[in-house]
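1. Quick one: sequence and predicted model below, then my questions.
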Amino acid sequence: MTRTARLLRASTAMALLSPLLTAAPALAQSATAQSPTGQSATTQAAPAAVPTYSMGAVTATADRTEKAAIDTTAPVSVRTSEELDRTMPSTVTDLLSGIPGVTAYQTAGQPGTKINIRGLQDFGRVNVMVDGARQNFQRSSHGQNTTVFIDPDLIGQVDVVRGPSAVVYGSGAIGGIVNFQTKDAKDLLRKGQTFGGQVTGIYGDNSAERRGAISGYAVADWADVVASVSGSDRGNFKGGDGKKIDASGWESTSAFGKITLTPNDDHQLRLSALRSTFDYTAGTGATADKLETDTDTFTLRHRFTPESTRLVDLTTNLTYSETDQNETRVGTTSNGRKTQVKVTTPGIDIFNTSRFETGSVGHALTIGGDAFHDEVTATRGTGALEFTPGGNRTIAGAYVQDEVALTERLSLIGAVRFDSYEMESETLSAEDTALSPKVTLGYTVVPGVQVYGSWAQAFRAPSITETLISGTHPAPAPFRFVPNPGLRPETAENLEMGTNVKFGDVLMPRDRLQWKTSVYQSEVEDYINQYFNMVRSGGTVNYAASTYGYRNEAEVTLRGVESEVVYDAGFAYAGLTLTNARGKNNLTGKKLTSGLGSRASLTLGVRDRSNGLDGGWKMDGRLGLEDAHASDDGAQAGGYLLHGLYVGYTPPELDDRLTLRVSVDNLFDTEYRDRLKADSLEQGRTIKAGGTIRF
């Protein structure tokens, strides 16, 4: 056993043995949720002196009905703005750090992020959204595939649903859902304010990172308005060995606006617009490329909740997202060559929840449907882009779900979803349909302890690239790309058991403990995987006869355990998340490595509210990377253990007008990798200092 493995397992064991350590930063008070019977089911709120809790934060991502994450009979995690702000996240990877079952990857110098849940990623297996708008950009190339481009400075909450349990939230998400929610004015206003503004600046020493944002916001009885502009500039960073990584920096700018109108108790209308631009360089020397990626996201959401009836709670969400990536070759090979990939995705999502009783049984019946259309344009020079074909894809679905309160202790969720898809290019087309059911049974053993079991199926239509890829790879390896219009959709079947535990006054008066755990096994049939059929003639590769494409393979099995615990005593808090995930290809028997292995994240913090102090220590560790990396350069490819520190200071005499923060990531300058290929080292020790002025 390596030293890293011993340290990680020892740290994890210590955390599990101590109730003070088995907890996490808790940031959101348990909110009043509407039970299926229509009666107000109010969870016990923490006193004002105690912060709110992340697992108590309200989310509707899993079931469409608003409830606290700890009360959701699904593997859900929520990160709130207070929790995110502590360590001044620079990337989407930072936003998702420590969430069980989730791995986020970024290639050095690539602001786009690949998100993996429970070993599944790429081509929509994880449905990534901003305010409910799908982010479907996909470009296949050496070492990259599906990536999302999001400015972390604009995100106020992150909701994650793991596995194919959210039947009501869109097609294709057999891995799970990540919904990034942008900030509202109420997230930014100081106590007692109705309008204001703030300026934030952050500096990171490792890459000379400079970030800044200016925001203005206002609220009234009928309106909530926020507008923000932000920018960042980071140079090449240094790995844990102290050496700079070429082409690892980027620049970005963003503009964001949101207005929420509530003219009366029946109607709410929200309009948001977000635009970000990322400039960066990929590669060096003869293959260097200059890239600019522009992203636009627009949403228009209307909610109708007439007080006169409980049968109508109607939400309509119109969305539009566009990612336009332009690349120019600046090296000596094909100097000046232009490449463009543009993906536009308009969508609609409409659903209604009716609350009623049949005898003593309460119901929350949700009926809805959604649809989106991907249009992909991909060119290189004057022709098609070899790895990423252009084309169109339309996916539409409808569903019905009933949340049933059978008794005070026993609940049932039954749902079924129907999906259809069709896609086409200039020469090929494909279409299919699928039905996806779900059943979840929850039982409250004693007050504060709930167990649940769930069985769900989900469906993912093949992507445009997987189905329609065609053409010839550029020299010196001119093998052929072969389309496969006969690709069958992937279907996932998931069995899950979980527990939700929440107690107060555990170790001392007014403290809170919340613990959410799940055990799962997923079988993915007709798993779509790439192949390369290399043909040799006389000991040499015959590229003209070799082919590359995508095909259905036999079943893939994924299984694991995830646990998330939070504890808060007001003056101190702590947290632990654990993940143990494994997977294999049942056809070949080969185990999967993508996003799997064992991970742990531990946080210990203290706060002194009277003096405006909040600080702590974080540990992140991972095992099970042996098959993903080579370690001949001294990097800890088989696993790693990282440490970090953070502290925030809000002088009470300034009435929350100023917050200063300092954090240290990778405290001991550890050499490690967190990606699937033997790429560059991850960032070494980084000291960040930042401040926010509110007025």
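-> Done, it's in.

2. For the rest of this, base every contact and every neighbour count on C-alpha atoms.
-> Noted.

3. Give the other helices and strands that the lengthiest helix in the chain contacts.
-> Using DSSP state H, we find that the single longest helix of the chain is helix 3-17. If contacts are counted by 3 or more Cα pairs under 8 Å, 6 or more residues apart in numbering; DSSP states H and E, helix 3-17 sits against strand 597-608, strand 613-623, strand 639-649.

4. Would you reformat those strands as JSON lines and include mean neighbour count and distance to residue 120?
-> Putting those into JSON lines (neighbours: other Cα atoms under 10 Å; distance: least, Cα to Cα, whole Å) gives the following:
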{"stretch": "strand 597-608", "mean neighbour count": "22", "distance to residue 120": "13"}
{"stretch": "strand 613-623", "mean neighbour count": "21", "distance to residue 120": "18"}
{"stretch": "strand 639-649", "mean neighbour count": "22", "distance to residue 120": "20"}
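
5. can you put the ones you listed in JSON lines and add distance to residue 320?
-> JSON lines is the format used below for the helices and strands packed on helix 3-17 (distance: least, Cα to Cα, whole Å):
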{"stretch": "strand 597-608", "distance to residue 320": "35"}
{"stretch": "strand 613-623", "distance to residue 320": "36"}
{"stretch": "strand 639-649", "distance to residue 320": "37"}
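
6. Alongside the first one, take a look at this:
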Amino acid sequence: MSSDLRTALAVSGLFLMPGALGAQELIALDEIVVETEAPSADLATASETTVDAEQLQTEFQGASLDTVLRSMAGVTTEGEGGEMAVNIRGLQDHGRVAVTIDGMRQNFARSGHGANGTFSVDEEMLREVSVTRGAGAKSGAIAGAVELRRVTAEDILKDGARTGGDLRLRYGTLSESPTVHGALAARLSQTVDIMLAATHKEESDYTAPDGTRVYAWQQSRSLLGTLGVNTDNGQRFTLSLDRTDKDFLSGVASGYPRDNDMRSRSLRFGYEAEDILGWRVEGSLYRTETRLQQATLDATTLAATGVGRSYDTATNGLLLTAQNYLMIAGREHDVTLTLEGFRDSADVDDPSGSLTPSGAREIWSLAAVDRIALGAGTLTLGLSADSYRLDSEQGRASGAALSPRIALELPLGASFTLHAAAAMAYRPPSLNETLVSGMHPEPADFQIEPNPDLDPEKSRSVELGLSYARRDLLTQGDRLDLRATIYRNTVDDYIGLERVGGLFDSYYQYGNIDKVRIDGLEIEARYDAGQLFAGLAAQLIDGTDRSTGEELDRTAPDRLVMTLGLRSADLRREAGTRITVSGSKTGSSLTYGAWRTVDLFFRQEITDAAEFGLTLNNIFDQSYTPHLDTQPQPGFNAQASLILRF
């Protein structure tokens, strides 16, 4: 790891402390909101970062989701073409990170040399991106959770308007054709509202600064429709349907190119009630379907060879939460109950033989969280009961466990707050680990056998954090938020692929390979004085396989992200820069060099209903490959945006 970057991170942390306020105006991350209040209902405590709609439209106008996520401490991504996987604090794959879109689990998975557990989303539809770091953020998630919220009628219909719309046009050096996104909403009556949104986007291939030709073309089309009905007694019923189609190439650089058609569909029924016997209730029933069809291409001509395969995953899910404020023994209790259940059905059609098994997985979870007021502090107690069942032609597996959590938030004076937490979490083995069976494709042909006796992974994590929040610090109305967190996550019975047997009768099998331990430091900060905003996101991560002493491949290098921005006096113009500094990774089988990039962004309100945006990315044309990527990123690129609201 880069000692220079570690020094920079340490110095940056010192500059952000209240004793060095003069330096705060030089470092920023306006897109990061440090959440230090109520944690997720599924977690005793959490390090949470949220990017809202305004920040998505300014600092990240038209950016890919991986750009947004990589601006957060402790988060990185992996993917190719239209697929993406998220890595939080060095862990990913097989459900270690739970990803939801509007509360719906994204559980598509297939075995391969890349990520195992990917999803696809239309970034233009997004209005909020929230990441919770830490064990137990969702059932089975020992690393954390990513929650993506898409546009709703409430986002479009402002100030009681009966109709409204949002039209976005974007075009840039990486665009094959202009990106067009539109959303229309209407209140049909005092109780009924509807919305329809659509996007067409086509990206182009590019040549990286080092001369590598990267086949990054992809075309995506998406539709989203919602219907909402409000009742006089504070209840709301919603129905949403969506589809996202993505076409892209993969495997060109490795010599095994494929044409990919990825089709995602979902149907969701939602329910909200402000008061049912004193409880605030939210619930949803949903079904998501993802189908990936791949056609093998000739490695030289990229012409279709006629060989294909397909992967289908359908998820039926239920999510129900109830919250109430109770007085027990003279103390205020904020109680949240969560019931979640989902069933995945995987169907694989691969004439050449697949290492992704067909079958079904069913998971149920019941969690209770109690936030207890202790004077100025808060004690949070949590307990979840989780169970799983796997079924396929290769066998069956099942299990259950209890996972406790505890956290404490303790004010230290007027501005400082101490955060401490300990949590246990439980990740059931996936179908692709437990019941996989077959021969690895040539040239590395070897047998992989199922292991229905796999034990679930068990995570034990601890966090200690210190936050500082103060208003009117340098000028009237400004605000500084700072949070530094150190953590340790130890995973027992970690599941990985290992060789079994002797020289002449060996095969591979997923097994419990003892322990991994991940230690880290995260710093997030934001300073906002209206016309000036500044902040920082930094991470130090060390991951070790305790059975071998080796560094984990998927723990990200040290990273520092800084942003500085200015707004005009009337707040109608905004300009800023984002600087990303990543250290090198050389201590594992995956090696990456250090790199730095500088991006610029600009936004100008033309009228109350129109605004122009411009982003200039990698302005120094640096050649770099982020951790977990296999292809170099684009050099200098630009994109212009026009947003119309009516």
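-> Alright, I've got the coordinates. Keep in mind that what you see is a predicted model, and the values were worked out from it rather than measured.

7. residues touching the aligned residue in the second structure for residue 479 of the first structure, list them.
-> Here residue 479 of the first structure is matched to residue 446 in the second structure, going by TM-score structural alignment. Residues near residue 446 of the second structure by Cα atoms under 8 Å, 6 or more residues apart in numbering: 439, 440, 507, 508.

8. after the longest helix of the first structure, next one along is what?
-> strand 32-34 (DSSP states H and E).

9. equivalent range in the second structure for that next one?
-> Taking TM-score structural alignment, strand 32-34 of the first structure hits no residues over in the second structure.

10. likewise stretch 463-470 of the first structure?
-> The aligned range for stretch 463-470 of the first structure is 430-437, by TM-score structural alignment.

11. Residues touching that stretch, excluding its own?
-> So stretch 430-437 of the second structure is contacted by 94-95, 109-111, 355-357, 359-361, 390, 392, 394-397, 447-454, 495, 510 (Cα under 8 Å, 6+ apart).

12. Just the buried residues out of the residues you listed, in ChimeraX syntax.
-> In ChimeraX syntax, the buried subset of those is picked out as below (16 or more other Cα atoms under 10 Å):
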select :94,95,109,110,111,355,356,357,359,360,361,390,392,394,396,397,447,448,449,450,451,452,454,495,510
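
13. List the contacts of residue 109 of the second structure.
-> Residue 109 of the second structure touches 94, 116, 117, 118, 313, 432, counting by Cα under 8 Å, 6+ apart.

14. Compare these and tell me which is most surrounded.
-> Among the contacts of residue 109 of the second structure, the one with the most neighbours (other Cα atoms under 10 Å) is residue 94, at 26 neighbours.

15. isn't that residue right up against residue 117?
-> Yes. At 5.7 Å, residue 94 of the second structure and residue 117 qualify as touching, with contact defined as Cα atoms under 8 Å.

16. any idea where the helices of the stretch 401-550 of the first structure begin and end?
-> 464-468 (DSSP state H, counting those that start in this stretch).

17. nearest residue to residue 245 of the second structure other than its sequence neighbours?
-> Spatial nearest neighbour of residue 245 of the second structure, chain neighbours left out: residue 263 (4.7 Å); criterion: Cα to Cα, 6 or more residues apart in numbering.

18. That neighbour: which element?
-> strand 258-276.

19. how about the residue positioned nearest the centre of the second structure, secondary structure?
-> Nearest to the geometric centre of the second structure sits residue 146, at 3.7 Å (Cα atoms, centre = their mean). Under the three-state scheme (DSSP: H, G, I helix; E, B strand; the rest coil), residue 146 of the second structure adopts strand.

20. Please name the residues that touch the residue mapped onto it from the first structure.
-> Using TM-score structural alignment as the criterion, residue 146 of the second structure maps onto residue 178 of the first structure. By Cα under 8 Å, 6+ apart, residue 178 of the first structure lies in contact with 126, 127, 128, 129, 158, 159, 160, 161.

21. Near the first one, how many other residues are there?
-> Summarising burial for residue 126 of the first structure: neighbours were counted as other Cα under 10 Å, giving 27.

22. Under the alignment, what does it map to in the second structure?
-> Aligned partner of residue 126 of the first structure by TM-score structural alignment: residue 97.

23. returning to what we had before: how about the contacts of residue 178 of the first structure, which pair is most distant?
-> 126 and 158 (14.2 Å; Cα to Cα).

24. Same check for the contacts of residue 109 of the second structure, but in the first structure.
-> Retained in the first structure (both residues aligned by TM-score structural alignment, their matches' Cα atoms under 8 Å) from these: 94, 116, 117, 118, 313.

25. Setting aside sequence neighbours, what's the nearest residue to the last one?
-> Setting aside the residues directly before and after it, residue 313 of the second structure is nearest to residue 346 in space (Cα to Cα, 6+ apart), at 4.5 Å.

26. Could you check which helix or strand contains the one you found?
-> strand 331-349.

27. so where in the first structure does that strand end up aligned?
-> Residues 361-379 of the first structure are where strand 331-349 of the second structure aligns, with TM-score structural alignment as the criterion.

28. residues of that stretch that come out buried?
-> 362-379.

29. Over to stretch 135-153 of the second structure?
-> For stretch 135-153 of the second structure, by 16+ other Cα under 10 Å, it's 135-153.

30. Endpoints of it, how far apart?
-> The first residue of stretch 135-153 of the second structure is 33 Å away from its last residue (Cα to Cα, to the nearest Å).

31. got it, and stretch 242-257 of the first structure?
-> Per Cα to Cα, the first residue of stretch 242-257 of the first structure is 40 Å away from its last.

32. got it, and stretch 114-123 of the first structure?
-> Across stretch 114-123 of the first structure, first to last residue, Cα to Cα, it's 11 Å.

33. that's a strand at residue 625 of the second structure, yeah?
-> No. With three-state DSSP as the criterion, residue 625 of the second structure is located in coil rather than a strand.

34. wait, doesn't it sit right on residue 635?
-> No. Here residue 625 of the second structure lies out of contact with residue 635, judged by Cα under 8 Å, at a distance of 10.9 Å.

35. of the two, who's got more company?
-> Set residue 625 of the second structure next to residue 635 and count neighbours by other Cα under 10 Å: residue 635 wins out with 20 against 17.

36. Excluding chain neighbours, what is closest to whatever residue of the first structure lines up with that one?
-> Alignment note (TM-score structural alignment): residue 635 of the second structure maps to residue 684 of the first structure. Nearest residue to residue 684 of the first structure, sequence neighbours excluded (Cα to Cα, 6+ apart): residue 240, at 4.0 Å.
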